[in-house]
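[1] the sequence and its predicted three-dimensional model are supplied below.
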Amino acid sequence: MKFGAVGLLNTGADLLVFTMLTAAGSNVVTAQIIAYACGMLNSYLLNRSWTFRSNASRSREMPRFILLNLVVLACVTWLLELLHSGAGMSLLTSKLAATGAGMLVNYAGSRFWVFGTRGYSSETRSDAP
């Protein structure tokens, strides 16, 4: 649930920046990269401190987080372009579909690789509220 709440905030920031940039005439791919970066910063801060309550060193997590998000960004950008330009879907529908797919990959990577919850969820940890 926490990851979903953070994801909604990230998606809101992403969509807002993306919409503003494309409305101002920015290229779709450029707008996607900038908007994704805005959501990514929020994602790291909230997921590290609240969702997964990680106490691992940032020097271990940050490279993994960046790598995961670069992979997700590449996949989401490719899917956005494929759906919008290739399949002729509306820009908003393409953006939402690509973002949803990216969220699934991002959750799995964050949960099991970046923040490494070591086999138990944040809801069952003894230090969870």
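    Received it, and whenever you're ready, just let me know what you need. Residues are numbered from 1 along each chain as shown.

[2] make it CA atoms for all contacts and neighbour counts henceforth
    Noted.

[3] contacts for the longest helix that the chain contains next, please.
    If you go by DSSP state H, the chain has its longest helix at helix 58-81. Here helix 58-81 makes contact (C-alpha atoms under 8 Å, 6 or more residues apart in numbering) with 29, 32-33, 36, 40, 44, 94-95, 97-99, 101-102, 105-106, 109-110, 113-115.

[4] can you tell me the element residue 25 falls in?
    Using DSSP states H and E, no element contains residue 25; it sits outside every helix and strand.

[5] list only buried entries from the contacts of helix 58-81.
    Among the contacts of helix 58-81, the ones that count as buried by 16 or more other C-alpha atoms under 10 Å are 32-33, 36, 40, 44, 94-95, 98-99, 102, 106, 109-110, 114-115.

[6] follow-up on the earlier one: give the buried residues for the longest helix of the chain.
    Under the neighbour-count criterion of 16+ other C-alpha under 10 Å, helix 58-81 has 61, 64-65, 68-70, 72-73, 75-77, 79-81 buried.

[7] got a markdown table for the residues you listed, with distance to residue 20 too?
    As requested, the buried residues of helix 58-81 are exported to a markdown table (distance: C-alpha to C-alpha, whole Å):
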| residue | distance to residue 20 |
| --- | --- |
| 61 | 31 |
| 64 | 30 |
| 65 | 26 |
| 68 | 26 |
| 69 | 22 |
| 70 | 22 |
| 72 | 22 |
| 73 | 19 |
| 75 | 22 |
| 76 | 19 |
| 77 | 17 |
| 79 | 21 |
| 80 | 17 |
| 81 | 18 |
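
[8] another structure for you, compare them:
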Amino acid sequence: MTNHLGHQIARFFATGAANTIVGLIAIYALMAVGVHYAISNAIGYAIGLSISFFLNRSWTFGINGKIGIEAFHFLILAAVAYAINLSVVALAVEGLGASAYLAQLFGVVSYSVVSFLGMKYLVFVKRGR
């Protein structure tokens, strides 16, 4: 692993930790007041999405200037990663009988892996700047 890749991974996880903490607080708070786990999950991820975009764009992957096409690509990636996340959460809750609280953590892992790979290789790549 190159030093540059190591820094990107470390920054991605630092950004992800902040993003995840904010998202999970929202998810768990909503579930605690009776909101269905799927709706809680969607709201929690929506809250963290803008944090993720701007921090990963500038700090993790070093993209500056006009937002351009990466915002569109980021939203597509987020939708795909979210669909995978929600599928994992639903499978754990509905299929395996896991606690919805524990299942959210499984969803976070799947979302993180898909997100990093997508951001690095599809979204935040320097395109003829």
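    Good, I have the coordinates. Bear in mind the structure is a predicted one, so any value in this text is a computation, not a measurement.

[9] so which of the contacts of helix 58-81 of structure 1 belong to helices?
    Those of the contacts of helix 58-81 of structure 1 lying in helices (DSSP H): 29, 32-33, 36, 40, 44, 94-95, 97-99, 101-102, 105-106, 109.

[10] among those residues, which one lies nearest to residue 6 of structure 1?
    Within these, the smallest distance to residue 6 of structure 1 is 9.6 Å, found for residue 44 (C-alpha to C-alpha).

[11] map the closest one onto structure 2.
    Matched by TM-score structural alignment, residue 44 of structure 1 corresponds to residue 53 in structure 2.

[12] ditto for residue 66 of structure 1
    By TM-score structural alignment, residue 66 of structure 1 lines up with residue 75.

[13] state the distance from its match to residue 82 of structure 2.
    10 Å (C-alpha to C-alpha, to the nearest Å).

[14] what do you get for residue 68 of structure 2?
    Taking C-alpha to C-alpha, one finds residue 68 of structure 2 at 22 Å from residue 82 of structure 2.

[15] list the residues that contact residue 99 of structure 1.
    Neighbours of residue 99 of structure 1 in contact, by C-alpha under 8 Å, 6+ apart: 11, 76.

[16] residue 105 of structure 1 too?
    residue 72.

[17] that one maps to what in structure 2?
    So, by TM-score structural alignment, residue 105 of structure 1 is matched to residue 114.

[18] and whatever residue of structure 2 lines up with residue 88 of structure 1, which of the three is it?
    Using TM-score structural alignment, the equivalent of residue 88 of structure 1 in structure 2 is residue 97. With DSSP: H, G, I helix; E, B strand; the rest coil as the basis, residue 97 of structure 2 sits in coil.

[19] what is the neighbour count of residue 97 of structure 2?
    Look at residue 97 of structure 2: counted by other C-alpha atoms under 10 Å, it has 11 neighbours.

[20] mind listing what's buried in stretch 17-28 of structure 2?
    Neighbour-count burial for stretch 17-28 of structure 2 [16+ other C-alpha under 10 Å]: 19, 20, 22, 23, 24, 26, 27, 28.

[21] what lies in contact with that stretch?
    37, 40-41, 43-49, 51-52, 101, 108.

[22] what subset of those is buried?
    Buried among those (16+ other C-alpha under 10 Å): 37, 40, 41, 43, 44, 45, 47, 48, 49, 51, 52, 108.

[23] quick check, nearest of the residues you listed to residue 3 of structure 2?
    Nearest member of these to residue 3 of structure 2, counting by C-alpha to C-alpha, is residue 52, at 22.1 Å.

[24] and that closest one, what does it touch?
    Counting by C-alpha under 8 Å, 6+ apart, residue 52 of structure 2 has contacts 15, 16, 19.
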